[in-house]
Each structure stands twice: as structure tokens, then as C-alpha cells.
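Asker: I need the structure of the sequence given here:
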Amino acid sequence: MTASTPENTQRRMVLARAAAFAALATPLGSTALAQARPPAKVAKLAGTLRIVIPANAGGGWDQTGRALGAALVGAGAVDQVEYENVGGKGGTIGLARYAEKYAGDPNTLLMGGMVMVGAVALQKPAVDLTHIQPIARLTSDYLVAAVPASSSIRSAKDLVAAMKADLPALPVAGGSAGGVDHIYAGVLARAAKANPETLVYRPFAGGNEVVDALVTGKAALGLSGYSEFSEAIAAGKLRAIGVSARRSVFGLPAFREQGIDAVMANWRGVFTGKGVSAARLAEMVAAVEAATAHESWVRTLKTNKWEASWLTGKDLTEFMELDLTTARVMVYLLKLKA
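Answerer: So this is what the prediction gives:
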């Protein structure tokens, strides 16, 4: 029997929290719950609403924010929506800009999610999640690992072998440092029994840039949501190796089904400023709920193969607190660097 030491105890706690992180990131049953909600009736939220998207155009947050805006208009909650893209550093630049300009603005929303949580855990910025308050978690999306069509890597087994043999020779492209793509790259490296500290991770502001990095040879492996890779995969520019779900989705094999225990999901949500009143927050929740029942939103979920993952109120606050704690643990465990 191994003696209990402070080091062993700390390691067990880290591993337990890491396991909790993986379970937390997998929204089992969320789709059925969301689809069971009846369409909500909502009063007019504003004539013109602004949505700040802390990422460049074309990525997951941008797609989600613009789909939400269209659904809010369709549901009658607003007349029109203006969009403001402020990309960089996993959403923390946009977060700081939002907190500075719109902290008390009742007509300006902020997109965010797990990528921002991870970026805050890694970067420890002066403006963090305490400067905003959540309205609702909206979607969950699994990660796809893809390689250029010319790559010799054709399966999860090939990927693990390549990572184990020479991890630095396999630069990985994904979203911002500390985000879900970065964390998942570390998870794959550990699954391959490679040293995550030697991981070469190249962050980009959007999925289009990740595709370009793969096609031009700037990266050997890319990680992103299916909606950001689907066109390049269909065009034969990229080859999908695996997906981070528990079972096959998008017509792609899950890493777990290929013998690699690497399950994770990304979530996206919408927030408001810390200075917005509780009464106005309740109106925002009602408006967003009505939008997620609108046909345009449901159609977007289907097109992008996102899972509905509705969560709000105290449950969402507690979810985010655990998410941030476990992201910090994963940054430590995987030795990730900003």
C-alpha cells in the first residue's frame, strides 16, 4: 500500500478535478431538455440591440452571436441588432472592452463561453469574469481534429504515434491560448503519453485562420468546431481524424471509439454587464429564451450541428464557477503556457 503524502494527495485532487472537467464539458441530455421547452412569449427588449463578439468574423462566437441576433429579431424581442467584433487573446480583449464601455448598458450583450474561461485561467487578466454576469448558456459543440489532406496521419492511432515520437514536430493550430482547443491539444498529448510541455501550439483568432494554417503547412494538426472545418473537409482540403465526443457524430469517429480517452465539449453563451439590474437581467433571459425557440435558431443548430445546451440562473453561475476552477487545474496539469 502506497503511503499518503502531500504530493500524492495534491496529484489525486488534480486528477479528480480534471476528470470533473471532462464530465462537465460533456452536455449529456441537454438537447432533450432544451427541445422540451415551449416557445416563450416576450415583450420588446429594445429597438436596437448591440451584441459584442469578442472574436474575429467567421468563428464560433461570431456565428453564434449573429444567429442569436437574427433569432431575437425573428422572435420580436428587438427591431434590429448591431454587431461589434473585438477579437484576440481568447476573448479577453473583447471582455475588457465590453467591461469598460458597456458595463451598465441595458441594450448591449456579450458573447462568451468556455474559450474565454480557459483564457482567463491561463492569462489571469485584470478584467475577468467577475466583471460580467451570465444570461444563458446556449450551445455545446464537439471538437474535430483535422490534418491536411496530404498528411500521412490517417487515424487516431497514427496521430498518437506521431505525438509520442516527436510532439514538437507536430505543431497544432487552434483557437486562442488557454481556450478549449489549447486544452484539448494538451489532453491529446497526454493520451499519447507525450510531454505536454513540449507542445507547439499556434493560436488563431478564428476557424478560417486555422484552416489556412493547415492548408499552407504552418500547422500539422488543427482543432476546431465541426462548423468551422466542414467546408474544408467536404472540399477535400482537410481530413478529419477524430471528434471529442463519446460516440461518433457528424459522420466522424470519436477518439474514444478509436481507443483514445479524450472526451471534451465546448460551450457558448451570452452575458451582460455587471451594472445591469436584476430586473433587466430577467428581461434579457426571457428574450433570449424566446429567441432559442424561434425557427431560425433551431435551423442554425441543425445546420451547424450544435447541441442546444440551455442553462441559466443559479445553475449557470455554479457551472461557471466550477468551469473556471477546473480550467485552472487543467492549465496546471497540462503545463500550458500563454
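
Asker: CA atoms for contacts and neighbours, from now on please.
Answerer: Noted.

Asker: just the element for F229, please.
Answerer: With secondary structure defined by DSSP states H and E, F229 is part of helix 226-234.

Asker: then L316?
Answerer: Secondary structure here is read from DSSP H and E; on that basis L316 sits in helix 313-333.

Asker: what does the strand or helix carrying L109 contact?
Answerer: Here L109, judged by DSSP H and E, is contained in strand 108-113. Residues from elsewhere that reach strand 108-113 (Cα atoms under 8 Å, 6 or more residues apart in numbering): 49-54, 61, 65, 91, 95, 98, 102, 137, 266-273.

Asker: the structure of the following sequence is requested for comparison with the preceding one:
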Amino acid sequence: MRRDTFLKSMAALAAAATLPLPALASANVKMMIPANPGGGWDTTGRALGKALQESGAASTVTYDNKGGAAGALGLAQFINGSKNDPNALMVMGAVMLGGIITGKPPVNLSQATPVARITSEYNVFVLPANSPFKTMKDVVEQLKKDPGSVKWGGGSRGSTEHIAAAMIAREVGVDPSKINYVAFRGGGEAIAAILGGNVTIGGSGYSEFSEYIASGKMRPLAVTSATRLKGVNVPTLKEQDINVVIGNWRGVYGAPGITTAQRKELTDRVLKALKSKAWAEALEKNNWTPAVLTGADFEKFVDDDFASLRATMVKSGMV
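Answerer: Sure thing, here's the model as predicted:
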């Protein structure tokens, strides 16, 4: 994690400790999770909901899972159904930006209200335990021979694992437009496909696959970070002479039409939750890196990341 990002995260959390948070116990937060159960957004949303309750920033949290189109279906439901609701939150992140670029949905993220970036995470590529391949080199050799024979499984089109697969192809001299990518609507579906041997190789955030890696049901090949993840003995793509580094981040947005004061209170609630023991435990359990950013800085980050992702996807032949 970059030092400046870490310092901003710590400063935001420290500031939150002194902020007045009126009537926190009266909040009944409605959490839109624009993905099916079992994936990274679902895990993040439910962990944040638990932290909101434990910290006193909310009395109750209800969840609504709406998967599909890299979060665009959930985004549309959130925008159309939560207008002016000061207690509505939606989980989102880099995957949603990629999905908007590839899918061009009728709704736009700018219609909702930015609240905070909360975590950063890198992807891991895995094989089913019974795969005839053993290493990333084996996969790459097969990819070069016959790109279509390698089925990449992961999240929606435009997800970070989809972009990473295209980048890998490009780096090893394969036309990225020829990769055989199978998109799933949620992490649970992707996990089932990998364990069942229905895809050749799967990718997702490390937290989503960690228990299957630990149990030996999945064989990890590479992580998409610049250096090895803390406590994770899996080589990076760069270590294997594939110059690809790409991260994933997750955040939350508020409903369209809320006032400046309501946005501030919602942001304060989230920041209070991020200081809780429940959230600290979630960070450790899921190997998430805190990456807190709010206000104008978060808005600028989203705009910049959207432009950067689009440029990467164009370069990789995805759009």
C-alpha cells in the first residue's frame, strides 16, 4: 500500500473519532449489494453492516442482493428505488467501473452520491485441485497454442480479473480479444464452476478463494500485486515474468438526492464503523488493506480510476 494512501486512511479514521454523530442508534441502514451472495461485494457489505451495528452507527442493517451486469442491475435499482434516502448505502468498486465501460448501462454512477472508498485487494488466479495444469507457465503455454481452449472464470465482464486475464494474454503475445472468458454473476457461482472443473483457471479477490486454497481444493498460481501478499506464499505474476499488476478496491455510495448534511452524516457513520473491532477482524480475516478515502478526494479518485481502467481496457483490446 502506498504511504500517502495509508496516511490519508489513518488521518480520516482519526478525524472520525472527534466528529459528532447524532442519533446514531436510530439509523436503520439499507445496504444494496449489487451482486449475488458469496462474492467480494457481498462479504464487504455484510462485514460493513456488522461493523455499523457493533459501533453504534446503525441500529439495524438490512441487505438486498441484486446481481448482474457487473453491478449495473443493482445500481439501477438503487438509483431508482432509494432517491433521497439518507440511510441507504450501496457497495461498489473497480468492478462496477469496468462493467460500466464495457456494458454502457442506461444508469450512471454519477447519479448516486459518493461516500467512501474503504478497502483495496489484489486478485489471485487458481486452478481446480484436479487440473492437469500445475503452474501459470503451463496455462500460458496452452494459451499460446490455442487461446480458446483456456476458459478463464471470474466476475462480470470488465471485472479486475477479466482485465487481468486480457493483460496476461497481451503480455505473452496472445491477442486479448481471443481469450475465452466466462463471466459469472457472483463469487458463489464462480467458485462452484472452478471446483467443478467447468473452467480452466479462475480469478478473484484472494479473500474469496482463501478457504478453498487452505483446504487444498484450489491451487493458487499467482497474485496480481507488485509484491507477495503478507502471509500468503503465492508468487506474483511479475515473479513469473508476466509484467501485470492490477488491484481491486471497494467502496460505498449513498442514494441520489441526499443533502450535503445527510451525506456528511452518512460518511461519519461509515468512518465510525471502520474504527470498530468487527471491521478490524474483517480486514485481517479477508486480507483486505484499509484504503479509506472520502469527500472530494474520493470523487476525484473514482474519476481518475475510471479513465485509467478505460485506457487499460482499450490497450488490452477489451473495448
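
Asker: so which bit of the second structure is whichever helix or strand comes after the strand holding L109 of the first structure matched to?
Answerer: Heading C-terminal from strand 108-113 of the first structure, the first helix or strand you meet, by DSSP H and E, is helix 114-123. Mapped onto the second structure with TM-score structural alignment as the criterion, helix 114-123 of the first structure occupies residues 94-103.

Asker: that stretch: how far from the chain's middle?
Answerer: Between the centre of stretch 94-103 of the second structure and the centre of its host chain there is 11 Å, according to Cα atoms, centre = their mean, to the nearest Å.

Asker: inside strands: which ones of the contacts of strand 108-113 of the first structure?
Answerer: 49-53, 137, 266-273 (DSSP state E).

Asker: quick one: the strands in the stretch 101-250 of the second structure?
Answerer: 113-128, 151-154, 180-183, 201-205, 218-223, 247-254 (DSSP state E, counting those that start in this stretch).

Asker: superpose on the first structure and give me the mean offset of the longest one.
Answerer: To tie it back to what came earlier, the one meant is strand 113-128 of the second structure. On the superposed models, the aligned residues of the first structure are on average 0.6 Å from strand 113-128 of the second structure, with distances taken as mean Cα distance after the TM-score superposition for the first structure.

Asker: corresponding residues in the first structure for that strand?
Answerer: Counting by TM-score structural alignment, strand 113-128 of the second structure falls onto residues 133-148 of the first structure.

Asker: a markdown table please, covering the ones in strands among the contacts of strand 108-113 of the first structure and showing distance to A40 of the first structure and neighbour count.
Answerer: Converted to a markdown table, those look like this (distance: Cα to Cα, whole Å; neighbours: other Cα atoms under 10 Å):
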| residue | distance to A40 of the first structure | neighbour count |
| --- | --- | --- |
| L49 | 19 | 20 |
| R50 | 22 | 19 |
| I51 | 21 | 23 |
| V52 | 24 | 25 |
| I53 | 25 | 29 |
| R137 | 17 | 23 |
| N266 | 26 | 23 |
| W267 | 23 | 24 |
| R268 | 21 | 22 |
| G269 | 18 | 23 |
| V270 | 18 | 25 |
| F271 | 19 | 23 |
| T272 | 20 | 29 |
| G273 | 24 | 26 |
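
Asker: what strand or helix carries the equivalent of E283 of the first structure over in the second structure?
Answerer: In the second structure, the residue paired with E283 of the first structure according to TM-score structural alignment is E265. Secondary structure here is read from DSSP H and E; on that basis E265 of the second structure sits in helix 260-273.
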